[in-house]
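[1] sequence unknown, structure follows:
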């Protein structure tokens, strides 16, 4: 069993360099690539091996996707078994037991107390697209409210909501949907005056919605849904303040608006509870899930109150909805999450966060450490005195970690390092990762 990364060659190695050259010539340049150049050959547990035989500890899990680790043997067995009987027969036209089995399980798990129905998709963006169409169909309204720093997808409809990076928007002209983006409550980066803590940040945003947005550009009676992440993902792993989601729930109740919670990034055990929303005791009308639900297979779901998801035959569908292989993986993933991995995320996540907080005390360039479970953001700044973000230093630290065998990833606009390892991570793994991270900062500042 591996205990530490193994780096055998210069990075990237000779085989990797050739693949990168081919990729540059033949693959779309629109894909975002991290500052370091990793060419993946295989994965097992918390480890990634590149094409030259270098082994890395993976603390990003394929961007929070491989929740049970890479190639978990029970997940592989479930996938293999399913591929031997049925791979595809278009669940939007025919019936098979896989879809109601997963939908029934989700009905038991989601924090929606009334009966639910589930729409199956192949990605988070598709799940959010379904939620938007459903909200418009149900409410007969067309406007939405989203938040600065949010990421809900890159399709034309979800791009109307997404507000995390300029590059996502450049060149696509007008938005497809009528969306207003308001500031997400972030005490460190709030545009509002007199914001000093989570409570004042939350109050400022709620006040902006009720007393500015509703009274000027976006009347409440025209709003179909408020779309929010309980923990912003691309925004920098920012947990919502304690009462913020409850206040959004109140606004929705008072104005006939649907509360749509995007748990694509934060759901499925990552925060130490099955859903990040579970930390807030709030009941959404619609939830969107993807990433960690399939342990690496492409599946997304939109779960809604049954009385809302009451659209007619043919109103929305997709050829690959409810793929049986993906659902087999999802059902096994949920089983593993319920049988210890969600609790492990809580315990090991707290251990990792404590270690990162100690490094914050040690280094002037760590401005903030925040998050829930194994979804932790470390904000890199020029100094604690100025709290000025620095993407350059963030990238240097990322690359220094890579060169030492640790995979982490950036986000949060310009200067956040995100930790989203597989939920099988151990305290022993954390000790190794923190040692590398400490050294990487030391050589980068």
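    Everything's here; your move. In this text the structure is predicted, and so the values were computed from the model without any measurement. Residues are numbered from 1 along each chain as shown.

[2] from here on, contacts and neighbour counts on C-alpha atoms
    Will do.

[3] what sits against the residue lying closest to residue 418 once chain neighbours are set aside?
    Ranked by Cα to Cα, 6 or more residues apart in numbering and with sequence neighbours excluded, the top spatial neighbour of residue 418 is residue 377, at 4.6 Å. By Cα atoms under 8 Å, 6 or more residues apart in numbering, the residues touching residue 377 are 236-238, 368-371, 416-419.

[4] can you tell me the helix or strand for residue 90?
    When elements are assigned from DSSP states H and E, residue 90 belongs to no helix and no strand.

[5] With residue 108 instead?
    Using DSSP H and E, the element containing residue 108 is helix 98-109.

[6] Please, where are all the helices along the stretch 101-250 of the chain?
    Ranges of helices in the stretch 101-250 of the chain, per DSSP state H, counting those that start in this stretch, are 124-139, 156-159, 198-208, 244-255.

[7] So what touches the third one?
    The contact list for helix 198-208, computed with Cα under 8 Å, 6+ apart, reads 182-187, 190, 192, 194-195, 241-244, 247-248.

[8] Enumerate the positions of that helix that are buried.
    Residues of helix 198-208 classed as buried: 198-206, 208 (neighbour count, 16 or more other Cα atoms under 10 Å).

[9] now that helix, how far from the chain's geometric center?
    23 Å (Cα atoms, centre = their mean, to the nearest Å).

[10] next one: the last one
    Relative to the mean C-alpha coordinate of its chain, helix 244-255 is positioned 23 Å out (Cα atoms, centre = their mean).

[11] packing partners for it?
    helix 198-208, strand 223-228, strand 258-262 (3 or more Cα pairs under 8 Å, 6 or more residues apart in numbering; DSSP states H and E).

[12] now residue 288: how far from residue 125?
    Applying Cα to Cα, to the nearest Å, the value for residue 288 to residue 125 is 9 Å.

[13] Mind checking which of these two has more residues around it?
    Legend: neighbour count by other Cα atoms under 10 Å for residue 288 and residue 125, higher for residue 288 (29 against 26).

[14] so what does the helix or strand harbouring the more buried one touch, helix or strand wise?
    In this structure, residue 288 sits in strand 286-289 according to DSSP H and E. Judged by 3+ Cα pairs under 8 Å, 6+ apart, strand 286-289 is in contact with helix 124-139, strand 258-262, strand 300-305.

[15] quick one: residue 21 from residue 35, how far?
    16 Å.

[16] So for the two, which residue has more residues nearby?
    For residue 21 versus residue 35, neighbours defined as other Cα under 10 Å are more numerous around residue 35 (15 against 10).

[17] Put this next to the previous one:
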């Protein structure tokens, strides 16, 4: 079954040309956190567009206020470096910055994570990337069973002295929902620091309360050198941030900035989104949604499926692509929209999603699993 052609959106819902309403669990691939056409964000963007939309990275009040607010989210050791338009662009800049600081050209990353689809970032994500970029190394993504072995492999790479940086997407949100454990994340940052390699956490998808905490990096005793976040920070307006503990004199050599970096409209959307999140977020409700997913994990295991995730980011890894296709069709026929890639179905609820809605969706899929 194909996706419907969307003509408008409001809150949790997308509508087709016949005004059929679909409950949206795609959320613009995680960009829409407050809900579609949120009044606060729409008005802020409209007001900014009436003043100016692009001024070529000249200083502006809206940029200053945006940077000040974002810096309040970060530890004192870190500061916002640049606002880009996509996670891919931010990952590209993080790589350039690590290369300038280290004088090295090679990078370490983990298989089947998502850092973007440019030549460089796709080479950090998939073994079968169309273009190989440099001599980057992709290690297996750590699981409970393989974590110790992967740490040994990582340490061996770092000892070589050949690498500029190490990228980690802490929750594999565009694959199977696997999570790198807190211990692994702590060890990665510590090992990178020990060997003078820049640690880079890509929280394009997981950042800004998507998984519960502000960032998954916030759970660590030691923050990574570079943090990339968060596609939801503009509530649908293209925006992504790079923050680091790297001295400013390195940044010009890293070729910071692009046509739309630090864009005033993006800054307006970010300010409105962050203010709305601060006013409306209810951690107890996010926890209730998370516990609803957790409560279905063992029930899906009986039918060969793995439900993995955290907070408001979950993936159902089905036993086959045929089963995933069947689940996908079932959801559309019941007016729910989700992302599907291969054997995986992804759920990206919005900030104010009710646990009862998630229970209805998962119960529907569980019924389908039982009948085959």
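    That came in fine, so what should we check first? Keep in mind the model is a prediction, meaning the values are calculated, not measured.

[18] now what about the TM-score between them?
    Scored against TM-score structural alignment, normalised by the length of the second structure, the superposed chains reach a TM-score of 0.93; 372 aligned residues with a Cα RMSD of 2.2 Å.

[19] picking up where we left off before, just the ones of the contacts of residue 377 of the first structure in strands?
    238, 368-371, 416-419 (DSSP state E).

[20] Now render those as a markdown table, adding neighbour count and distance to residue 25 of the first structure.
    Converted to a markdown table, those look like this (neighbours: other Cα atoms under 10 Å; distance: Cα to Cα, whole Å):
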| residue | neighbour count | distance to residue 25 of the first structure |
| --- | --- | --- |
| 238 | 25 | 37 |
| 368 | 17 | 40 |
| 369 | 22 | 39 |
| 370 | 18 | 39 |
| 371 | 22 | 39 |
| 416 | 29 | 31 |
| 417 | 24 | 30 |
| 418 | 28 | 30 |
| 419 | 26 | 31 |
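
[21] Most widely separated two among those residues?
    By the measure Cα to Cα, 368 and 419 form the most distant pair in those, at 13.3 Å.

[22] Would you verify that residue 293 of the second structure is located in a helix?
    Yes. Assessed with DSSP: H, G, I helix; E, B strand; the rest coil, residue 293 of the second structure lies in a helix.

[23] aligned partner of it in the first structure?
    In the first structure, residue 293 of the second structure lines up with residue 353, judged by TM-score structural alignment.

[24] likewise residue 311 of the second structure?
    In the first structure, residue 311 of the second structure lands on residue 373 (TM-score structural alignment).

[25] what's the neighbour count on residue 129 of the second structure?
    Neighbours around residue 129 of the second structure, by other Cα under 10 Å: 16.

[26] Map residue 296 of the first structure across to the second structure for me.
    Checking TM-score structural alignment: residue 296 of the first structure goes with residue 236.

[27] what residues are up against its match?
    So residue 236 of the second structure contacts 28, 31-32, 36 (Cα under 8 Å, 6+ apart).

[28] in which helix or strand would I find it?
    Per DSSP H and E, there is no helix or strand for residue 236 of the second structure.

[29] tally of neighbours for residue 257 of the first structure?
    Per other Cα under 10 Å, the neighbour tally for residue 257 of the first structure reads 24.

[30] counterpart of it in the second structure?
    Checking TM-score structural alignment: residue 257 of the first structure goes with residue 197.

[31] That match contacts residue 158, correct?
    Yes. Residue 197 of the second structure is within contact range of residue 158, at 7.3 Å (criterion: Cα atoms under 8 Å).

[32] need the contact list for residue 263 of the second structure.
    53-55, 57, 63, 83.

[33] let's see 7 Å
    residue 54 (Cα atoms under 7 Å, 6 or more residues apart in numbering).

[34] Can you tell me the element residue 402 of the first structure falls in?
    Going by DSSP H and E, residue 402 of the first structure is in helix 391-403.

[35] Enumerate the positions of that helix that are buried.
    Buried residues in helix 391-403 of the first structure (16+ other Cα under 10 Å): 391, 393-403.

[36] cool, and stretch 353-371 of the second structure?
    Applying 16+ other Cα under 10 Å to stretch 353-371 of the second structure flags 353, 355, 358-359, 362, 365-366, 369 as buried.

[37] So what touches it?
    Stretch 353-371 of the second structure is contacted from outside by 288-289, 292, 300, 303, 327, using Cα under 7 Å, 6+ apart.

[38] Of these, which is the nearest to residue 49 of the second structure?
    Out of the contacts of stretch 353-371 of the second structure, the member with the shortest distance to residue 49 of the second structure (by Cα to Cα) is residue 289, at 36.1 Å.

[39] would you list every one of the helices in the stretch 251-372 of the second structure?
    With DSSP H, counting those that start in this stretch as the criterion, the stretch 251-372 of the second structure has helices spanning 264-280, 283-301, 321-333, 355-370.

[40] between the ones you listed, which one is nearest to residue 41 of the second structure?
    Of the helices of the stretch 251-372 of the second structure, nearest to residue 41 of the second structure by Cα to Cα is helix 264-280, at 5.2 Å.

[41] And that closest one, what does it pack against?
    Judged by 3 or more Cα pairs under 7 Å, 6 or more residues apart in numbering; DSSP states H and E, helix 264-280 of the second structure is in contact with helix 39-51, helix 61-71.

[42] Residue 210 of the second structure - nearest residue in space that isn't next to it in sequence?
    Residue 210 of the second structure sits nearest to residue 312 (Cα to Cα, 6+ apart), 5.4 Å away.

[43] now residue 115 of the first structure
    The nearest residue in space to residue 115 of the first structure (Cα to Cα, 6+ apart) is residue 306, at 5.6 Å.

[44] give me the number of residues near the one you found?
    15.

[45] rewinding a little: take the helices and strands packed on helix 244-255 of the first structure and write them to CSV, including distance to residue 78 of the first structure.
    Listed next are those as CSV, based on distance: least, Cα to Cα, whole Å:
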stretch, distance to residue 78 of the first structure
helix 198-208, 43
strand 223-228, 33
strand 258-262, 27
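
[46] closest to residue 53 of the first structure out of the ones you listed?
    The nearest among those, by Cα to Cα, is strand 258-262 at 37.4 Å.

[47] once aligned to the second structure, how far is that closest one on average?
    By mean Cα distance after the TM-score superposition for the first structure, the fitted strand 258-262 of the first structure averages 0.4 Å away from its aligned residues in the second structure.

[48] per the alignment, residue 206 of the second structure corresponds to what in the first structure?
    Match for residue 206 of the second structure (TM-score structural alignment): residue 266.
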